[in-house]
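Engineer: Predicted structure and sequence below. I'll ask about it afterward.
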Amino acid sequence: MKIYVDADACPVKDIIISEGTSAEIPVILVTSYSHFSNAEQPSGVETIYVDSGADAADYRIMKLAEKGDIIVTQDYGLASLGLAKGCVVLHHNGSSYTNENIDQLLQTRYLSAMARKSGKRTKGPKPFTSEDREKFKGLFKRAISH
């Protein structure tokens, strides 16, 4: 098992790194070159840099991920692909993507995009809270213990 993180805007990287390395599961952070850092990562953590293209991180994660791996992303498209590949896919707000909820999430994303395209305003994501952080930590710990 490996943990892949769509890392550009992930607010729980510290939890993933701490819990993943404690469980001796490799953590792979996939991020764009625009987020380049010389910071040393702990043993067991690898950073892969990709171009800044819209889906570059998604494509790299899908190229590397295998059945049973964990993917952390807020991108519904990547979540859908990860589920189809047999991965466990988590959102940083503490929810799981499942075969039961992904179609509804993709439909909602599509309808929101169409509304914006026609000039309407849509709500963005809710602010990330400390409760979301704790919910993610619990969900993540359960996911890596299976």
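Structural biologist: Yep, it's here.
Engineer: From now on I want contacts and neighbour counts done on CA atoms only, so please keep to that.
Structural biologist: Fine.
Engineer: Return the set of buried residues in the strand or helix carrying Asp14.
Structural biologist: Assigned by DSSP states H and E, Asp14 belongs to helix 13-22. For helix 13-22, the neighbour count (16 or more other C-alpha atoms under 10 Å) marks Lys13, Ile15, Ile16, Ile17, Glu19, Gly20, Thr21 as buried.
Engineer: where exactly do the strands run in this structure?
Structural biologist: Taking DSSP state E, the strands of the chain run over residues 3-6, 27-32, 45-50, 70-72, 88-90, 96-97.
Engineer: The closest residue to Glu19 other than its chain neighbours and Lys13, how far apart?
Structural biologist: Counting by C-alpha to C-alpha, 6 or more residues apart in numbering, Lys141 is the residue found nearest to Glu19 once chain neighbours are left out, at 7.0 Å. Per C-alpha to C-alpha, to the nearest Å, Lys141 is found 14 Å from Lys13.
Engineer: dropping in the other structure now:
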Amino acid sequence: MPRQYARLAVDRELADEFHRGVKSLGRKPSEVLEHLLKAAVDAIEHGIDPIDMIHICRLARSLGLGRGGYEVGREAGILLRAYYRPEELLEILTRIGPKILHTNRVGPRAFRVSDPIARDTVRGILEGMGYRAAADEDIITIETA
């Protein structure tokens, strides 16, 4: 790493928490940071905002790899409540939805999802977050519960 980037400017408390967490996994903090930076550069090269990677990872971890459907989405939505308010999740789905779930926002309270499994998954996520969601063909409309 270039000298000027040898120390990253982060909050001391956050740096200490990161250091403790990484050490408990048996890794070196510098090794983990190097891989995180490589992943961020790779994301940028593929047109993904590195901050959105955090949301993508949380969503993927909540859903589980290769899983989909209403019940899976509903359980994921309940887990995602720990990280996001319902309004925040709508904004995040607007940003990352097209990339990972082929979900496009078509109105303030509507998403278009052409894949039936992804549609059920997104509807489940929204209902797990506390919205009432209805699917009509490829459009999901939502209202607050």
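Structural biologist: Nice, I can see it. Remember, it's a predicted structure, so these values are computed and weren't measured experimentally.
Engineer: Let me see the TM-score of these two.
Structural biologist: The TM-score (TM-score structural alignment, normalised by the length of the second structure) is 0.28; 70 aligned residues with a C-alpha RMSD of 4.9 Å.
Engineer: can I get the strands of the first structure in TSV with mean neighbour count and distance to Leu106 of the first structure?
Structural biologist: Formatted as TSV, the strands of the first structure follow (neighbours: other C-alpha atoms under 10 Å; distance: least, C-alpha to C-alpha, whole Å):
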stretch	mean neighbour count	distance to Leu106 of the first structure
strand 3-6	24	18
strand 27-32	23	23
strand 45-50	17	25
strand 70-72	25	17
strand 88-90	23	15
strand 96-97	20	11
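Engineer: so can I have TSV of these showing distance to Glu131 of the first structure?
Structural biologist: Converted to TSV, these look like this (distance: least, C-alpha to C-alpha, whole Å):
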stretch	distance to Glu131 of the first structure
strand 3-6	20
strand 27-32	24
strand 45-50	26
strand 70-72	18
strand 88-90	16
strand 96-97	16
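Engineer: Nearest approach to Gln107 of the first structure belongs to which of these?
Structural biologist: Across the strands of the first structure, Gln107 of the first structure has its closest neighbour in strand 96-97 (13.9 Å, C-alpha to C-alpha).
Engineer: Return the list of helices and strands in contact with the closest one.
Structural biologist: Other helices and strands packing on strand 96-97 of the first structure, by 3 or more C-alpha pairs under 8 Å, 6 or more residues apart in numbering; DSSP states H and E, are helix 76-84, strand 88-90.
Engineer: Please identify the deepest-packed of the ones you listed.
Structural biologist: Neighbour counts (mean count of other C-alpha atoms under 10 Å) averaged over each of these peak at strand 88-90, with a mean of 23.
Engineer: List the contacts of the residue nearest the centre of the second structure.
Structural biologist: The residue lying closest to the centre of the second structure (C-alpha atoms, centre = their mean) is His55, at 2.2 Å. Neighbour list for His55 of the second structure: Ile92, Ile96 [criterion: C-alpha atoms under 8 Å, 6 or more residues apart in numbering].
Engineer: Isn't Ser96 of the first structure up against Val89?
Structural biologist: Yes. Counting by C-alpha atoms under 8 Å, Ser96 of the first structure does reach Val89; the two are 6.1 Å apart.
Engineer: Any chance you could list what contacts the lengthiest helix in the second structure?
Structural biologist: If you go by DSSP state H, the second structure has its longest helix at helix 29-45. Residues from elsewhere that reach helix 29-45 of the second structure, judged by C-alpha under 8 Å, 6+ apart: Phe18, His19, Val22, Lys23, Asp49, Pro50, Met53.
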